[in-house]
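Student: test case, fold it:
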Amino acid sequence: MGLKDSLKVKADELKVKASELTGRHEEKIDDVVDKTGQAVDKATKHKYHEKIEHGTAKAKHMVNDFATKPDAGKTS
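Tutor: Here you go, the predicted structure:
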């Protein structure tokens, strides 16, 4: 097994570990996303409220997908 193959195997292991940790802490991550969205919404004086809500919902959906399926966002 070459260096490239070894690195790919290690990267896959790390992706699985990150997915497990994300799943374990998904509720905390969602809370942080919500608080960040609220802070940005307040800072922009609610001018972009709908876009911020859409973005936070999408971020939480992506976290959920990664927690359950680590390859869901894979582009290659």
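
Student: make it CA atoms for all contacts and neighbour counts henceforth
Tutor: Fine.

Student: show the contacting residues for the one residue sitting closest to the centre of the chain.
Tutor: The chain has Val63 as the residue nearest its centroid, 3.6 Å off, counting by CA atoms, centre = their mean. Contacts of Val63 were listed using CA atoms under 8 Å, 6 or more residues apart in numbering, and they are Thr22, Glu26, Ile29.

Student: where's it, which helix or strand?
Tutor: helix 49-68 (DSSP states H and E).

Student: ok, Leu21 next?
Tutor: Taking DSSP H and E as the definition, one finds Leu21 inside helix 3-24.

Student: buried ones in that helix, by neighbour count?
Tutor: Val16, Ser19, Glu20, Thr22, Gly23 (16 or more other CA atoms under 10 Å).

Student: any idea how far the third one lies from Lys8?
Tutor: This points to Glu20. 18 Å (CA to CA, to the nearest Å).

Student: one more to put side by side:
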Amino acid sequence: MSIEDLSKKATEVAGKVGEFAKENADKVGEALKSDQAESISDKILDGAADLANKVTGGSHADKIAEVRDNLDGKIGNQ
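Tutor: As a prediction, this is how the structure comes out:
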């Protein structure tokens, strides 16, 4: 499969995902506010914050925590 074929296929898949999201916006919204989304997002956000703190040597820990908490408020139910 060539690069052009992969690009075309990726574009087709992205279009289908977009259509699904539009058609199921209510369900997608509910899923993002679920207990399961909260648990998964907490793990991902904690890991990303830890990595960012490690890379910056903790020099931006307050800002990293602020961004992490802001994102956490938009995903899950807490």
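
Student: ok so, going back, need the counterpart of the residue nearest to the centre of the first structure in the second structure.
Tutor: Mapped onto the second structure by TM-score structural alignment, Val63 of the first structure lines up with Ile75.

Student: now swap in Glu53 of the first structure and tell me
Tutor: Mapped onto the second structure by TM-score structural alignment, Glu53 of the first structure lines up with Ala65.

Student: wait, doesn't that match sit right on Ala48?
Tutor: No: counting by CA atoms under 8 Å, Ala65 of the second structure sits too far from Ala48 to count as a contact (10.4 Å).

Student: these two: which is more packed in?
Tutor: Neighbour tally, Ala65 of the second structure and Ala48, criterion other CA atoms under 10 Å: the higher count belongs to Ala65, 17 against 14.

Student: out of everything not next to it in sequence, what's closest to the more buried one?
Tutor: Spatial nearest neighbour of Ala65 of the second structure, chain neighbours left out: Ala49 (7.0 Å); criterion: CA to CA, 6 or more residues apart in numbering.

Student: what do we get in the first structure for that neighbour?
Tutor: Using TM-score structural alignment, the equivalent of Ala49 of the second structure in the first structure is Gly37.

Student: residue contacts, that match?
Tutor: Contacts of Gly37 of the first structure by CA under 8 Å, 6+ apart are Ile52, Glu53, Thr56.

Student: shared with the second structure, which of the residues you listed?
Tutor: Mapped onto the second structure and checked by both residues aligned by TM-score structural alignment, their matches' CA atoms under 8 Å, the contacts of Gly37 of the first structure keep the contacts Ile52, Glu53, Thr56.
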